[in-house]
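Novice: have a look at this fold, sequence not included:
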């Protein structure tokens, strides 16, 4: 029965870090002025009560990992660091001029690329520049993505001095054949050193990213990787499916053959095996693809019903407004989205001319806002409801009818005003969200836009 469900529901679908998803943004009607107005509105509504989040994209890497779909620039030339960071700080100044008061930073995350490509000295310049124009919230959650092979003690001490308490390391898999296939060779000792180094420098939440469904990967590899991970007991684990999207230009995912990838059934076995081992080790499943110890803030957010999801993934710090700085970074005002240009030189030229480097976006209409809330509920708490009129949208009855088959398969429970995803339905949460996705339902793609859901 389980294999039949996998075959039935393993279709291409979004990961829902936003709604509408990027391919369904109404770019033709989007304007920069509308975007600025939506952000100013959100800032006025939430800066005092919640503060804002900042995501900074640092795109440089010294080598290409072939599993990665992120926007990156491969170079060993570190002279690119300071000019790029100066542009990021200038972009931040442009945004700050839109506001009538200093932003309160509740959450700050450095992603990439490889943030630890940058020297600790240069990262200090970046952080000083960000906080010069802002107030750091009392319980701000500051985090960065670290590469186990180049995160140094200087990096950890620098971040700790600014109040960073969370770091995530990309582990992926400990098997050498898999590591070579994805061009990410890193010994367990490197991961051990940076995990222990973070804890010794005051980090209270250390995360490891583990991927299943990689080329040449087997169930035994997953078991070995998680056994080794248990030796370190990271506070959070992102255990997620490899997103095979080789059609995206420049993502490096053509370094192995299709036949080298596990089948959908094999991937599901890898997921179920890993999930079982993590639960037995004391981790709690958080939303989709994430696990945390009960001592971690992500688990506390789940219990307090404050868990949030945005372009940075799951977060314990909900803010209405999130500003993305750097190439390809996406900003979210709740009422609108805006994405920066993806080319480093174009980005720097626009900033030099005092122009926000946004090249596309979407302003949400009333229906978008209602559906966005339902999808956020499903992704964060595996349930949603429509008790009040402002949670209802005209196509909701059609959505519930379309979910009847999933209800018959035991994936969801539906009553008059309420929908809940069952334990059996957890692996299919993306499929369930797709039923609510009116923009997808009204304009189903003729070509594959998304990775497979299973």
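Specialist: Nice, I can see it. Just so it is clear, the model here is predicted, and its values are computed rather than measured. Numbering: from 1, shown residues only.

Novice: going by C-alpha atoms from here, please, whenever you check contacts or count neighbours.
Specialist: Noted.

Novice: distance from the strand or helix carrying residue 195 to the middle of the chain?
Specialist: Residue 195 belongs to helix 188-200 when assigned by DSSP states H and E. In terms of CA atoms, centre = their mean, to the nearest Å, the centre of helix 188-200 is found 23 Å from the chain centre.

Novice: list of residues touching that helix?
Specialist: Residues outside helix 188-200 that contact it (CA atoms under 8 Å, 6 or more residues apart in numbering): 148-149, 151-153, 156, 167, 169, 171, 174, 206, 228, 232, 234.

Novice: what residues of it count as buried?
Specialist: Within helix 188-200, the residues scored as buried using 16 or more other CA atoms under 10 Å are 188, 191, 192, 194, 195, 197, 198, 199.

Novice: rewinding a little: of the contacts of helix 188-200, closest to residue 273?
Specialist: Proximity of the contacts of helix 188-200 to residue 273 (CA to CA) peaks at residue 228, which lies at 14.7 Å.

Novice: could you report the neighbour count for the closest one?
Specialist: 15 (other CA atoms under 10 Å).

Novice: now do residue 430
Specialist: Other residues close to residue 430 by other CA under 10 Å number 24.

Novice: any idea how far residue 369 is from it?
Specialist: Counting by CA to CA, to the nearest Å, the gap from residue 430 to residue 369 is 19 Å.

Novice: ditto for residue 61
Specialist: Distance from residue 61 to residue 369, by CA to CA: 37 Å.

Novice: higher neighbour count, those two?
Specialist: It is residue 61, of residue 61 and residue 369, that has more neighbours when counted by other CA under 10 Å, with 22 against 18.

Novice: with adjacent residues omitted, what lies nearest to that one?
Specialist: Excluding its sequence neighbours, the residue lying closest to residue 61 (CA to CA, 6 or more residues apart in numbering) is residue 74, at 4.9 Å.

Novice: ok, that neighbour - contacts?
Specialist: Neighbouring residues of residue 74 by CA under 8 Å, 6+ apart: 60, 61, 62, 63, 64.

Novice: presented hereafter is structure B, for comparison with structure A:
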């Protein structure tokens, strides 16, 4: 498309990633523990038996700081922190168990961080054995974890496999040594190959690689080299993310600011990576995600059953996501909540028998309808609506849609909207047209990564 560079420049503006709607900075902050518990009970009664619960467990510790990282983490080499934290997660789950009238069914568990494999296999086994012993795994439940190739051992992989885990996601980011030094994450191909081979040898069904474009010192040549190395291992899924530069929130990112690729150079890195992925046999699954044709994530995309939540794209249909651990976010369809980010405060409140909620949001009927529309666009690039909804679109938003249509990014009418293939890079921008919460708060400034 001849005007692609112009559009990239025009639409490369801060925009939410829409892992939720409303996005976290736009939550009404109208939640307290009593209200949250009541809503959890309602959601459990409505969806718990039929769809089960998905658990996200945040494990925040890392031994060293990766300077590109935007996650909530605590840097320490003191592994004595493991036991008190695991005990807090178990106590938090016990609080939730007291809200359920039946033994809960689990649709999935995901361990994120931080670095989950900072924790010893015995610590992870203690935590997970308790959770699994007080729950019932649903048929097809997906258990997955994020592993650092440098410290994910055979013992980690075997212990988690024996507990039912079948998918592991390795944070690779880039294989170029200069890039790795800049972002303070040095991991040779040999370590990644070892971690991948061991997982497959044990019997893991799915190995995922996380890669990032837009990092310091990246060039077309380094991207080609990285993907050549990736092709020697052929993971089942690849997440190819845009680096989010937010130094005001993550000061360590300032250390390499002068070495970041320019706007058009960054997009060229993505296009080159996407081109290579296509040649390797990977198929695009929503924003930033690619999978082999026989992978469940791609099959969900084809079957229009793909879902998106705070963990990204998922095949799980569950409307209840409970977050355990500091900073973790819960989504129970009728409301959201987030735990306190401060680890000590989180542990203290849990020890007193309270949940450690820092903020939340109660969904209105308008919120739910908007979320469903945005989710449909993010997952399927299409959304349907009726004539009543269409005629309620404000004049200013209708004008934005008409501009998108003129630029070839969308087609829409009284029955719905379809994002074109060339419109896919701009899906976040397109979703903002329907983000009424953000439009209502135009006087406030929000920190979002750039859309492209």
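Specialist: Thanks, I have the structure now. Because the structure is a prediction, the values reported are computed rather than measured.

Novice: now do the buried residues in the helix or strand harbouring residue 398 of the first structure.
Specialist: Under the criterion of DSSP H and E, residue 398 of the first structure resides in helix 396-402. Judged by neighbour count using 16+ other CA under 10 Å, the buried positions of helix 396-402 of the first structure are 396, 399, 400.

Novice: and the strand or helix carrying residue 239 of the first structure against the second structure, how far off on average?
Specialist: With secondary structure defined by DSSP H and E, residue 239 of the first structure is part of strand 236-241. Its aligned residues in the second structure lie a mean 0.3 Å from strand 236-241 of the first structure after superposition (mean CA distance after the TM-score superposition for the first structure).

Novice: where in the second structure does whatever helix or strand comes next after that strand fall?
Specialist: Per DSSP H and E, the first helix or strand lying C-terminal to strand 236-241 of the first structure is helix 264-280. Mapped onto the second structure using TM-score structural alignment, helix 264-280 of the first structure covers residues 263-279.

Novice: now the matching stretch: buried residues?
Specialist: 266, 267, 268, 269, 270, 272, 273, 274, 276, 277.

Novice: return the member of these nearest to residue 436 of the second structure.
Specialist: Within those, proximity to residue 436 of the second structure (CA to CA) peaks at residue 267, which comes in at 28.6 Å.

Novice: tell me the spacing between that closest one and residue 243 of the second structure.
Specialist: According to CA to CA, residue 267 of the second structure and residue 243 of the second structure sit 11 Å apart.

Novice: with residue 271 of the second structure instead?
Specialist: 14 Å.

Novice: then residue 30 of the second structure?
Specialist: 32 Å.

Novice: which one's more surrounded, the two?
Specialist: residue 243 (21 against 13).

Novice: give me the stretch of the first structure that stretch 342-355 of the second structure matches.
Specialist: With TM-score structural alignment as the criterion, stretch 342-355 of the second structure aligns to 343-356.

Novice: what residues of that stretch count as buried?
Specialist: 344, 347, 348, 350, 351, 356.

Novice: and which of those residues is nearest to residue 404 of the first structure?
Specialist: Nearest member of those to residue 404 of the first structure, counting by CA to CA, is residue 356, at 45.8 Å.

Novice: quick check: that closest one touching residue 94?
Specialist: Yes: counting by CA atoms under 8 Å, residue 356 of the first structure touches residue 94, with 7.3 Å between them.

Novice: for the stretch 51-200 of the second structure, what spans make up the helices?
Specialist: According to DSSP state H, counting those that start in this stretch, the stretch 51-200 of the second structure carries its helices in the segments 82-97, 121-133, 154-162, 177-182, 189-202.

Novice: let me have those in JSON lines, extended by distance to residue 47 of the second structure.
Specialist: Shown next, in JSON lines, are those (distance: least, CA to CA, whole Å):
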{"stretch": "helix 82-97", "distance to residue 47 of the second structure": "15"}
{"stretch": "helix 121-133", "distance to residue 47 of the second structure": "19"}
{"stretch": "helix 154-162", "distance to residue 47 of the second structure": "27"}
{"stretch": "helix 177-182", "distance to residue 47 of the second structure": "44"}
{"stretch": "helix 189-202", "distance to residue 47 of the second structure": "33"}
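
Novice: and of those, who's closest to residue 374 of the second structure?
Specialist: Comparing the helices of the stretch 51-200 of the second structure by their distance to residue 374 of the second structure (CA to CA), the top pick is helix 82-97, with 29.4 Å.
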